[in-house]
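**Student:** After the sequence you'll find the predicted model.
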Amino acid sequence: MGTGIPNKRQKLAKWNGWGYKDTDFTMDEKKDVYVTGDRYVLSGKCIPDFRPWFENFTGLDTRYASPAQSWPEMQQKIHKPVICKSFVDELKQANCFKYLSFDDEVRLMHSHGHCCQEIYQLRYGKFKRLVDVVIYPDSHDHVEKIVSIATKYPEQLTIIPYGGGTNVTQALLCPENEKRMIVSIDTQEMDRILSVDFESNTAVIEAGAIGTQEEVDRQQKIIYDITSKYGGLKAGAEAGSRGYLLTYVIAYLRDYGFNYYFMAESFETSVPWSNIVPMIKKVEERVKESAKKKGVPSVPWVSARVTQTYETGACVYFYYGFIFRGLSDPIKVFSEIESEARDEILLQGGSLSHHHGIGKLRREWMNEVVRDQGVDILKGLKQKIDPHNLFGNGNMGLTQADLSISANIE
């Protein structure tokens, strides 16, 4: 037990953008773009055609830079933690955590996900409410003890569980109206494989476990043995590697765009086959029409791709972004256009989400999608399981959680 900070995430991850600190799309003096670091296939390589391609599709102009604020500038905007001393003292006495931190950077990193609105605020603004303490248990027993102690103080604290921190539904944003101490429980120290059932091909693995290369190799051998037994062929890892690369490259590209007044986001839906093409067309039209009405200085970039297929339909990812230079409240405009895109998706037979979930970003459509009766059922379950709203982050609109239209942003 200690009050130090586990350095896995803080040492490796950016505090104000996507991914690893050593990985970025960067432009050199010749205006060629290359990828820093050595983690990906593209790392260390120059991409000479990237800049003109990106500028052509998005309208980005590298003559106009929009650098992010520094950490000292952000740190000055971080409020002091609200502390329930009795709870903290009892935790220490029970010896039920590995680390506990009130560090400013740790608190900030546990108070947001990776929506465009959240990254914008990290770069240029501040969050009105942050978690007050981050607790790192290293066992299931620790978690049970932490929650058990917390139930003694329902009027003085609330809990927000924390996983990888990369959600894109504003699920981690702290309600602005929350006066209680906000406790973040980070499971990254719970990294053990507890049991393996080889006959059933199942395992019990703690929430913070990260697969090793040895485990990947072992699983690959098992799969190849099975395919060989039944006459299957090795397709190779190329397709999977390209898909993995595309997913992560897109995420890093957003930070590059932000450097030059371009903001962007992706969002997904599931839709029947017959609706895919009409839906994509209508959403693109709706986004461009809305942007024009709201005074966006250039035509938005809108794109879509099918990522998963099923017998009756598919998952469709949309990518949308625009130049925000000159807008007085870029994130408000961005959020309103994104909401109109979601309205159009639902109008065209798409779902509220395929796999990202609801969080706070999509809570306004809950009554439309599952109706009042469905929301009442969910609220009833919440009340029965958590009568004191100990887990009170307000996701899905089941409890009050005030956020401004600019997504907790000033």
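**Tutor:** The structure has been received and is ready for your questions.
**Student:** Going by C-alpha atoms from here, please, whenever you check contacts or count neighbours.
**Tutor:** Will do.
**Student:** And for residue 163, the neighbour number?
**Tutor:** The number of residues packed near residue 163 is 15, by other Cα atoms under 10 Å.
**Student:** which residues in the stretch 151-300 of the chain form helices?
**Tutor:** For the stretch 151-300 of the chain, the helices defined by DSSP state H, counting those that start in this stretch cover 213-229, 238-258, 276-293.
**Student:** any chance you could map the strands in the stretch 1-150 of the chain?
**Tutor:** Remark: strands assigned in the stretch 1-150 of the chain by DSSP state E, counting those that start in this stretch are 25-27, 33-35, 46-47, 99-101, 133-136.
**Student:** Figure out which of those strands is closest to residue 257.
**Tutor:** Of all these, the one in closest proximity to residue 257, counting by Cα to Cα, is strand 25-27 (9.4 Å).
**Student:** okay, the strands of the stretch 1-150 of the chain, which one's buried deepest?
**Tutor:** strand 133-136 (a mean of 25; mean count of other Cα atoms under 10 Å).
**Student:** That one - contacts with which helices or strands?
**Tutor:** strand 99-101, helix 104-109, strand 181-186 (3 or more Cα pairs under 8 Å, 6 or more residues apart in numbering; DSSP states H and E).
**Student:** With respect to residue 343, which of the strands of the stretch 1-150 of the chain lies nearest?
**Tutor:** Shortest distance between residue 343 and the strands of the stretch 1-150 of the chain, using Cα to Cα, is found for strand 25-27: 33.1 Å.
**Student:** how deep is residue 229 tucked in, by neighbour count?
**Tutor:** 9.
**Student:** let's bring in a second one:
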Amino acid sequence: MKGNRYSLSGKRLDGLLPFIESEMMVKVDISKEAFLDRCDFSEASSQPIDVDLLGKASSFVSISVAERIRHGTGHCQEDIYAIRSGEALRIPDAVAWPINEDHLCEIVSLAKAHLWCVIPFGGGTNVSQATRCPPIQVEPRPIISVDMTQMNRILWVSEENGLAHVEAGITGRALVEEMNRRGFTIGHEPDSYEFSTLGGWIATKASGMKRNKYGNIEDIVRGVRVVGANGVLAHGYKGANGCGREAGSFDITSLIIGSEGCLGVIGSAVIRIWRLPKKKDFGSVLFPDFEHGIRFTKNVSELGRMIPASCRLLDNEHFRLGHALRPESESIIDTAKRAITSFIASISFSLDPKKVVCATILYEGSSEEVNNQKKAIGRLSRMHGGVQVGASIGRAGYELTFMIAYLRDFAMSYHFLGESFETFVPWSGLLALITATKERILKEHKARDLPGKPFVGCRVTQLYHEGVCLYFYFCMSFKNVASASAVFTEIEHAAREEILEHGGLLSHHHGVGKVRSSFLQAINSPALQEAALLTKHAFDPENIFAARNGAYAS
């Protein structure tokens, strides 16, 4: 991996290619890349739009094809494959960059007056096709992509109240760095935080890796200002931000969280902030198999105030992938054996490379809190047959999360499609759901006579009293496969069916977008679906915000 952004940057990863070939039973020819003969991107037909008029309400407007493609796609495999293969897509007719709330209001007013549609755009990291334009047969009106990234200011910080008012276009990286400079943390760190935006987190109901300590985005956001079809939607006496718990109020914040750009454009939000933790450290634990690891994470979820900021469990497939990405020559299992023998002179200990799993831990808090967290993790590790293998492996596992997307996009060049999809699963059905979903993917792959075998792994990422957030990763070779992305999507769809059949939820934090919207008919009762549509009509009677995500897909 080039550059210097991550710990693996600039290092040889000699184990990766042999792992892929062995795991997926295919031969990789690095001299033959996919998409070399791709066709040129074909634009969908556009309706006329007054660019000069739009430019008066924005800091900048672009109608370049490159900008419009970027703003008409996100980062799911279908989006990347479509761009690289030259698939014809409907793209926005123009991209506008507002710099303040007044600009936003002007853009929405113009859209209302001239029968344009508006789709908000943040960091472009969504994996649900949320920023894709509806087909022209469904939505014939011109579509404006409103890029929020120029609205990136921190408007005020109240140290005494532990609050900050921030414009929605700021990226997670910029927000973290600025708050750290002031001595605070925002507590929210999704995998995409380097590029995703505050507004995107709110719109998709995001969750971060440190949820155990700081909560999800709905716990962090205390108030929003949204530009809707009829003006600014906000709550507060004489313009003040109403940011405390208030009984009897119409709660605009809870309606906007998870609305996926269909009720308005989020202009800014008041968020909670915390003093920077005095101490931060990593840890890692190996367990002989996944069942031992699950029992460990269940007990970790019950630690209350002593729970670490993050505790994630990788299954054996993920563990072996992580091992293949280690630039060091010594194996993680060898590290585990050395960790044991440093305490006990002679011991018979066996970790089967085909069964062993790994939990990575992030500790944050005061010195006393971190020490107590470590003691609790040590006690639970021993109780469940685990071996603590140190901070370096924990740190590497935590950082690997930020690199997965690069690995996926690199692999696409050599005829591999991969994607992650998440769900929430109750503890009672966790192991059965994992087994059934993996088996369903293998069955669907075999039924289509696809090359080699798929890679299917999973990891537990967020812990709750009643269950966990569970990620699946699915990768397949598409060499000589016709309509490869559509085939991949069919198998992924089947996997989601299996998840729902076994008690999993449609989405934990990626949102529904267009990718998962077809499942809502089986999930929402008719009365609930009607209520959602009536709410949409009340907020946006002319359907200016026409992304058609989630419950508003039809």
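**Tutor:** Structure received. Values in this document were obtained by computation on a predicted structure and should not be read as measured data.
**Student:** Give me the TM-score for this pair.
**Tutor:** Overlay of the two chains. TM-score (TM-score structural alignment, normalised by the length of structure 1): 0.81; 358 aligned residues with a Cα RMSD of 2.5 Å.
**Student:** now the helices and strands packed on strand 133-136 of structure 1 as TSV including distance to residue 33 of structure 1?
**Tutor:** Shown next, in TSV, are these (distance: least, Cα to Cα, whole Å):
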stretch	distance to residue 33 of structure 1
strand 99-101	38
helix 104-109	28
strand 181-186	36
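**Student:** deepest of those, which one?
**Tutor:** The most buried stretch of those, if neighbours are counted by mean count of other Cα under 10 Å, is strand 181-186, with a mean of 24.
**Student:** so how far does that one sit from its counterpart in structure 2?
**Tutor:** Taken over the aligned residues, the distance from strand 181-186 of structure 1 to structure 2 averages 0.5 Å (mean Cα distance after the TM-score superposition for structure 1).
**Student:** can you redo the strands of the stretch 1-150 of structure 1 as a markdown table with distance to residue 288 of structure 1?
**Tutor:** Formatted as a markdown table, these follow (distance: least, Cα to Cα, whole Å):
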| stretch | distance to residue 288 of structure 1 |
| --- | --- |
| strand 25-27 | 27 |
| strand 33-35 | 28 |
| strand 46-47 | 29 |
| strand 99-101 | 45 |
| strand 133-136 | 42 |
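**Student:** how about those, which one is nearest residue 319 of structure 1?
**Tutor:** Taking Cα to Cα, strand 25-27 is the member of the strands of the stretch 1-150 of structure 1 nearest to residue 319 of structure 1, at 18.5 Å.
**Student:** ok, and what's touching the closest one?
**Tutor:** With contact meaning Cα atoms under 8 Å, 6 or more residues apart in numbering, strand 25-27 of structure 1 is reached by 33, 34, 35, 36, 252, 253, 256.
**Student:** In terms of distance to residue 82 of structure 1, which of those residues ranks first?
**Tutor:** Using Cα to Cα, residue 252 comes nearest to residue 82 of structure 1 of the contacts of strand 25-27 of structure 1, at 33.9 Å.
**Student:** distance of that closest one from residue 36 of structure 1?
**Tutor:** Distance of residue 252 of structure 1 to residue 36 of structure 1, computed by Cα to Cα, to the nearest Å: 11 Å.
**Student:** And residue 180 of structure 1, by the same measure?
**Tutor:** 42 Å.
**Student:** burial count for the residue in structure 2 that residue 373 of structure 1 lines up against?
**Tutor:** Under the alignment (TM-score structural alignment), residue 373 of structure 1 pairs with residue 527 of structure 2. Neighbourhood size, residue 527 of structure 2 [other Cα under 10 Å]: 9.
**Student:** Name the helix or strand for residue 527 of structure 2, please.
**Tutor:** Secondary structure from DSSP states H and E places residue 527 of structure 2 in helix 526-539.
**Student:** got the buried residues for that helix?
**Tutor:** Using 16 or more other Cα atoms under 10 Å as the test for burial, helix 526-539 of structure 2 gives 529, 536, 539.
**Student:** can you redo the residues you listed as CSV with distance to residue 156 of structure 2?
**Tutor:** Below are these laid out as CSV (distance: Cα to Cα, whole Å):
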residue, distance to residue 156 of structure 2
529, 38
536, 31
539, 28
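**Student:** Can you tell me the centre-most residue of structure 1?
**Tutor:** When Cα atoms, centre = their mean is applied to structure 1, the residue found nearest the centroid is residue 167 (2.3 Å).
**Student:** What's the match for that residue in structure 2?
**Tutor:** Counting by TM-score structural alignment, residue 167 of structure 1 corresponds to residue 126 in structure 2.
**Student:** So its match sits against residue 72, correct?
**Tutor:** No: contact criterion Cα atoms under 8 Å: residue 126 of structure 2 and residue 72 do not qualify, at 11.3 Å.
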